[in-house]
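Undergrad: Mind looking at a prediction? Sequence and model below.
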Amino acid sequence: VAQATTAASQLSGKMAAAAGSGNTLSREVLKWVQSLDLAYSVKNAKRDFSNGFLVAEIFSRYYDKDVQMHSFDNGHSVASKKDNWAQLLKFFAKRNVLPAGEPVTQATVDAIVHCRDGAAVAFINSVYELLSGRRVQKPPEPPAGDPLPAFAKPTASTVLRDSLMDPDMQTTDHSVAEAKMKEKLEAHEADLQTQRLEDPARFAPRDRMSSKVLRGSARTVGAEESKQSVTVKRVNVKTVDAANVAQLRATKEIAAHSARAGMSVTSGSRSVLAMGGDGDPAAMAAAMAAAAVPSAVDVLNEVVMRELAGRDVVHTFDPRKPACLSFVDAVRGMDDFPDDLTAQVVDGFGARAGDLADACAVRPKDFWSVVAVFTPLAVVLPEASPGFAAVTDAYCALGRAMVAKDSSSAAAGNAQALFEDFALPKLCTLLRTHAEKRAALVRVVYSFAGPDVEAHTQAIRSLQTTLDHLPTLMLCMVHCAHNETALALADEHLLDLYLYYCMIGMGMSSPSIRAASVGMLAVILAAKPEMGRRMLDRVAALQDDTWWETRAQVLVVCATLLREVPADDGDGMADRATEIATAVLAAASPPVARVGLAYLAPCLEAHDALVQPFVAALLALPGSVRENLLLAGDAGAPDALVDSGAAAAFHLQPVTNAWPALAVARALAATVAAEGLQNLDVEHFDVLVAALRGAAFNGGTSPGGTDEWLDVFDQLKGFVVVALCDPVCAESAVSVLRTFTFNTERGPSVLEADVRKSAVLGSLIIMHNGSDADGHCRTCAREFLSEVASQGGDFADAVRELLSRFRDGKPDLYA
């Protein structure tokens, strides 16, 4: 039996080695595959390459224009495998790709698809030799082993079972399957006949002897054996005072450290060690310092009890649990738990981030206790609540404190390792299911990474491994990019990593992933504008995308590039970006135009070719959207946000904070003239009034003197005065007239009294001739003229002259 067991173990090892040698990539080929930075790591060659997805990704590195990864599905169904390989076979035929020097046949594909031993590895080896130009070093042949023992040879049932598991047997034609099984069974019978001829002794009949049962010595029935007596000592339990629990815990911690350092500790003695023997003073000091640091649970409990002191919710806490965990249970279980109170307690946690970091540094298991409090709160609290913001802020404060603790000690990367082990797996569930929480959670991930590029790269790798879901990873990458600094993105390897995911995402079928990838590109171009030379064509391909957010991100990319590149850059990047932005604005929906105008406004002064399309898009917006963009925002005013859900939120400032007001006013006048308008509408006045707020003579900062603005006024004056008779535009018209009357040298001449020249007089006649039913226009005109007359001097004379002409020309209306 022992010999048979040894032979069986040796046999299984030989069979595993034989199977593994044909299904394992060599070290040289595996290093080449890993250098391509594929979306998935190769763990089982014959399984991972069977669907053709990784094969397509390998060829996409060398034939990026012929192999588009959005056409391939990383599924393991038969339909997905056949579709992927059908596309690859077309590509091989089109580009005359000949692995191993001959065309790829359908038989080779079937062997790979059905996971035949050695098929995938042989194909990848031939692909490696074709693409790299190097030969695969084949391992030496293993020495011939001993023949299989009789008990290890296949039986008829084994042959039938293996036949049924063969992928070729998975056919709808049962007669063919039965014929193949019969053929293999007949081959097995023939092999047995050959073995009988070679080893007749194995098949010779043997005598079957009756088995012998070994019995013990006989004993008399009813005889009792003598039993040994067992004495159980009584255990005395000593009651421990609750006040001494902390002291016992500290003593236990010191004892643990002392045992590792070869020290002895006497409980109840104020001296940790009588200095002598082999004790290490440094180890003693470290042990005492660790014991002196309060645990994370104690810190959290203290915060909870302090912030909730005197509140009824404390009486609902389970006395068997720490107060911090009872607080979490209360937040999760009570629908009416005040959110501001939750935020107050969690802010207290964040304020003690330094103490929590100290506890996690000396006792890493304490970090698990912190995660057990923070993560459930991040799950249950709504993303827009103050409580969720407080939780993520506290998480980030803890991460920064732990990283700072690592940098001041020799334990570099300890904070990131703890986070990846205990917190990241739980947070990844949130990242997959709650898109609106991704930005804050990715910020938490980066707070536990060091400031160096290696730590940020490791954070991305950890996300990829833990998520194990490419769509979610792509949606998280844009938030990762927003957490990078320009210095980090200057690193070639990190930049290549972002560009890799960006190019994959821009070609995927998911609209949200495409939008996130274009948003990621905007961050990259802000740090490396020169990348625009090879990326603008890819961006232009998405300018007619069906998803609004993708088109909005295209405008953000163009605005980012135009802010960094001068108009005469010499490479045509500025002209190309302007061309793309103009095309998108021309057909933009209100959400797209709102985002694009807000981001493009700072680019208008340096790129004047954008001003006319900018004004046209602004005029086409609905009134409420346009008014929101034209608000006179202060520097400290909060941004208006459009939460995209996939990419990072768009931060929209009023366009009047950044646009060149005079250039916009000139473009407006040119638009009115080009379109041959008879009067100005509300949208024209909205833009004109907003531009005048930024004029230098009106307290604004826009360049351009009074003369340039007077030229604009002369082009639009007739339209403005006529609008005095329009109840909808009368107030805006008065605002424009007031600006040029009181802030320019034109002064009272705006109210020209000559009947042949004065459009103001004509408007007064019209509004008093019955066209102003509710009297709104007459009220606006009266208030304006009264304000002008109150200035005295020439202003008052101009008003009197105007009214005198009105009385003389239309005495009936004047009365």
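TA: Structure received. Numbers count the residues shown, from 1 in each chain.

Undergrad: rest of the way, CA atoms for contacts and neighbours
TA: Will do.

Undergrad: What segments of the stretch 551-700 of the chain are strands?
TA: Secondary structure of the stretch 551-700 of the chain (DSSP state E, counting those that start in this stretch): strands located at 640-642, 650-652.

Undergrad: Now tell me what touches the last one from outside.
TA: Residues external to strand 650-652 that are found in contact with it (Cα atoms under 8 Å, 6 or more residues apart in numbering): 595, 598-599, 639-644.

Undergrad: just to revisit the earlier point, tell me which of the strands of the stretch 551-700 of the chain sits most buried.
TA: Greatest average neighbour count among the strands of the stretch 551-700 of the chain goes to strand 650-652 (a mean of 17), per mean count of other Cα atoms under 10 Å.

Undergrad: circling back to that earlier point, now render the strands of the stretch 551-700 of the chain as TSV, adding distance to Leu737.
TA: TSV is the format used below for those (distance: least, Cα to Cα, whole Å):
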stretch	distance to Leu737
strand 640-642	31
strand 650-652	31
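
Undergrad: so which of the ones you listed comes closest to Arg666?
TA: strand 650-652 (24.4 Å; Cα to Cα).

Undergrad: next one: that closest one to chain centre, how far?
TA: 17 Å (Cα atoms, centre = their mean, to the nearest Å).

Undergrad: Next: stretch 719-727.
TA: 52 Å.

Undergrad: put this beside the first:
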Amino acid sequence: MVSSPGSQGQQSLGEDSKASALSTITYTGLNSGLKGERFLPREVQKWLQSLDLTYAVRNPHRDFANGFLIAEVFARYFPGEVTMHSFDPGLSLATKQNNWETLFKFLKKYRVDIAVEDFEPVIHNRPGAGISIITKVYRILTKRRLGRRGGSGAEELDPTRVVDGGTGMDAPNYAKNTASVVLKDAEIERTVDDNERVVKALIALDAHNQEQLSDRAKEGISDSQYRLYPQGRPEVSLDSGKGKLEPAGQDEDEESSEVRGVEVKALERPSPREVGADATPAEDDLDGPHQQRRHIGLEAMASADRNGSSQGTVESVLERIQAIAMPLVEGHDLGGPTLCQSIDPRKGFMACLFEGAGSSSDNAVAEEVVISVLVAIEERADELAPILINDPVEVCRLWKLLEPGFKSIAVDSPILSRLAELLRSVGASMRAVDPQLTAAAAKDVLLPLLTPIICTPGACYSRRCEYLLYLLFDGFVQSMASEESEMLRALREEVVYCYGRMVEALPTLVSCMNYIVTSSPNVDHDEPAGKALADVYLYYALGGLSSSSCRTRARGLGILLELAPRNATLMEVVRDATLEKVISSTIKEIESGLNSPVWWEMQVVVVALLLTFLDRTARSHDGVDTATADDTETQHALELLVRVMKSTKSAVVRRVALIGLARSSVLGAYQEALMEPFLQALVSDSPDDKRRYVLSPSRDTDRNDLPDGASPCLRLWWRRQREAAGGVRWPTNPQVTVTAFLTISVCEDGATSVDVLASPILEILDSILSASEDRADSSTAEVWAGLFRRLSGPLFASLLSLRLHDLAALCVGRLLVRGAQEAVSVRELATLIMRRIITPYYHEGANTGDRISEDRLVEFIKNFEPEKAALMAMDEFREKLNAAYIKSPFEKIYG
């Protein structure tokens, strides 16, 4: 029974006061750097008291953990929507999670700005989390902001600032967490899955290391001091009214400090908030240790952007590009002087071109004009490279010049791809001049400018992000494992800086790695640098698998799909990490038929991984009987593949599975397990055009069966499957294939006594026969003869159908050539011709709707081999249906 805050609360007042005092002492001792997070602000306390809650708030660290009081607060404002009988005041972990999940449904329904990341620290009693959540609730419900009157608890709190482990950012070094304390986090400990627990521990440890680097940067110890661009970087200042580049000097009174035996200068670097209006909104809203870690050169870049291009004897990149573009636009058929005169000088020449290309008004600039300009600049990229190498400020100006195109041009426009190709060519030209300076310019100048676009919500899943990563890694980075690893490390720093936390940045990083790994030639487990690079990709892939987002999990699996075929070691690592848990659990979810089905890409990547595992095993057992060589994991993979083919409801997944089996060696290596499901799906689940595409790859070679939005790794795997030579790779021994074919044909047609064979059955039979040898040995000939006897009646009856005649004639001829002619007597063939062709065709009540012409019938019987069977059939025709025989063309041919 819930007690009121009156009677029972007064009885236990002394004990609660002691506990509160003890908690305060603990906070004061461990968190001397925390000022505003020890107590609730006075305004919030008054507000809570006015709500007449069931329990008095004495220790926010504990009282808000189960979400009961938070739900009661919302119940006061939404009495009809939040009902307190749905919440339990218990303190167990399960109770806390149930309460917050129930409350979170209400928050999502009314779009209240409280996310899972806000209340998860509250559940685990992290210091400061309770005060942060109730302060955020106060601001949402009252529309007020806390004042700054100075005093404990009066300062406005940042709801996102939750201290882990009881130490704050401003605490002294001896009071801060060590790595061992970080790894004892409650959220990590309660994770049951071993792989997921390791990933969470690595993420927490990475965040701890980043915080340590940030603290060292505040003290003047920063690894960025060892970057290629020196601290005395160029800054733009005004001298006598003229813009002039001058090196930034260092103060003479800077202190020196000794770090690991290396003497460095103690530097004070401005935070991104000091940059001013040029900071992006995402950077401007961030707070925390990541603000202290920015790359060298950005302050100079922002200053250069505000003051314009440098004035002097050296030509700038803007002047060179304008000199290339202006004459071209003036002389273009769709441009001309009128277009040049309409350029707004306040916006810039290229910005106006991009704006006009993206406009639908009458003044729109034709795409051909912009593309011709970009092609001309790309052809003269060698002229721009020395300017950009000599001055990193020019790299920033070049990006600012082309940035409007990346932001405003539609993703499907050819302008965007041409823009990416232009910058890639510029990077390649710079790399030819000086590879080290090019990599430094990309890492310290270009990457921080690209990252805000990559981190825009939803951008990491679009082609725009792929274009940015393409120009960066393919143009500016050398094809060496060490250079690629360094750029990946810088990309992680920038993305984490934009989001503020590694957990929030992980989906974007996983999506970026999904594209970068497709063009990486350096992943290898045979040499140290390649092994380290492979470990980086594996780290992000496993991190993606632990995400709650199905799309992020699919992209993490996509990275593993690309890594697995690289070598045997990576194949083993990927199979051990995914087969038993990730793939099995996904297939169970598909089979369960829940209301929220598994996303199609997740299912497709699972099928692709299974095919990759089995294809690798089949190739390693080449020449060995797979029935004896297969291990338990291979049999499990076969079972999972059959299950997903039978249970999936997605046409895309079935189509990918069919084409993947048809183009690989898996179908032939494991035909006993896969042939029947393959044929069944080919007959019953595939439309005519899709089935014909699987059987004959010459049809529609330019088609793409994957929906828009497929990840880069999946698209690359699919392109390799479609480019595989030939149609279906049927096994050389037809015994299992024929047995499975007879099973599905009888199942499809009901029995061998059906009138005609269905079109899918004939198409598959023709594909099987065309892939076999014309002259077979005795055992193979016996197989074809048995198939002919089983299907001879429906097969000959299909010859009368206008739709099926050509396919049926091909199948009859190929079966006879491959051994049926020797096994079947002439009398049996003559009887088939008479009973299945002649009699139904010339019968008085025969259906003439879907029937071949008499000329085609005569042509087939004239060319039938053996000829003796046709003669015997004509004799029987003359004897039994003499009147019809005399009227038919056969009377003139056979007499």
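TA: Structure received. As the structure is a prediction and not an experimental result, all values here were calculated from the model.

Undergrad: Now do the contacts for Asn98 of the second structure.
TA: Contacts of Asn98 of the second structure (Cα under 8 Å, 6+ apart): none.

Undergrad: er, Trp32 of the first structure I mean
TA: For Trp32 of the first structure, the contact set (Cα under 8 Å, 6+ apart) comprises Tyr128.

Undergrad: can you tell me what part of the second structure the host helix or strand of it aligns to?
TA: Secondary structure assignment for Trp32 of the first structure, by DSSP states H and E: helix 27-35. Using TM-score structural alignment, helix 27-35 of the first structure lines up with nothing in the second structure.

Undergrad: now what about the helix or strand following that helix, what contacts it?
TA: Per DSSP H and E, helix 27-35 of the first structure leads on to helix 45-48 as the next helix or strand towards the C-terminus. Counting by Cα under 8 Å, 6+ apart, helix 45-48 of the first structure makes contact with 23-25, 42, 54, 112, 115-121, all of which sit outside it.

Undergrad: counting contacts, what elements does the one helix or strand Ile886 of the second structure maps to pack onto?
TA: Using DSSP H and E, Ile886 of the second structure maps to helix 882-887. Other elements packing on helix 882-887 of the second structure under the criterion 3 or more Cα pairs under 8 Å, 6 or more residues apart in numbering; DSSP states H and E are helix 867-880.

Undergrad: Now the helix it packs on on the first structure. Mean distance?
TA: Helix 867-880 of the second structure differs from its equivalent in the first structure by a mean of 4.1 Å after superposition (mean Cα distance after the TM-score superposition for the first structure).

Undergrad: Please point out which parts of that helix sit buried.
TA: Within helix 867-880 of the second structure, the residues that count as buried by 16 or more other Cα atoms under 10 Å are 869-878.

Undergrad: can you pull out the helices in the stretch 1-150 of the first structure?
TA: Taking DSSP state H, counting those that start in this stretch, the helices of the stretch 1-150 of the first structure run over residues 2-23, 27-35, 45-48, 53-62, 78-94, 106-113, 119-132.

Undergrad: quick one, which of the strands of the stretch 551-700 of the first structure is nearest to His479 of the first structure?
TA: Comparison of the strands of the stretch 551-700 of the first structure against His479 of the first structure by Cα to Cα identifies strand 650-652 as nearest, at 12.3 Å.

Undergrad: whereabouts in the second structure does the helix ranked longest in the first structure align?
TA: Longest helix in the first structure, counting residues (DSSP state H): helix 174-198. Across the second structure, nothing matches helix 174-198 of the first structure (TM-score structural alignment).

Undergrad: Please spell out which residues along that helix are buried.
TA: Within helix 174-198 of the first structure, the residues that count as buried by 16+ other Cα under 10 Å are 177, 180-181, 184-185, 188.
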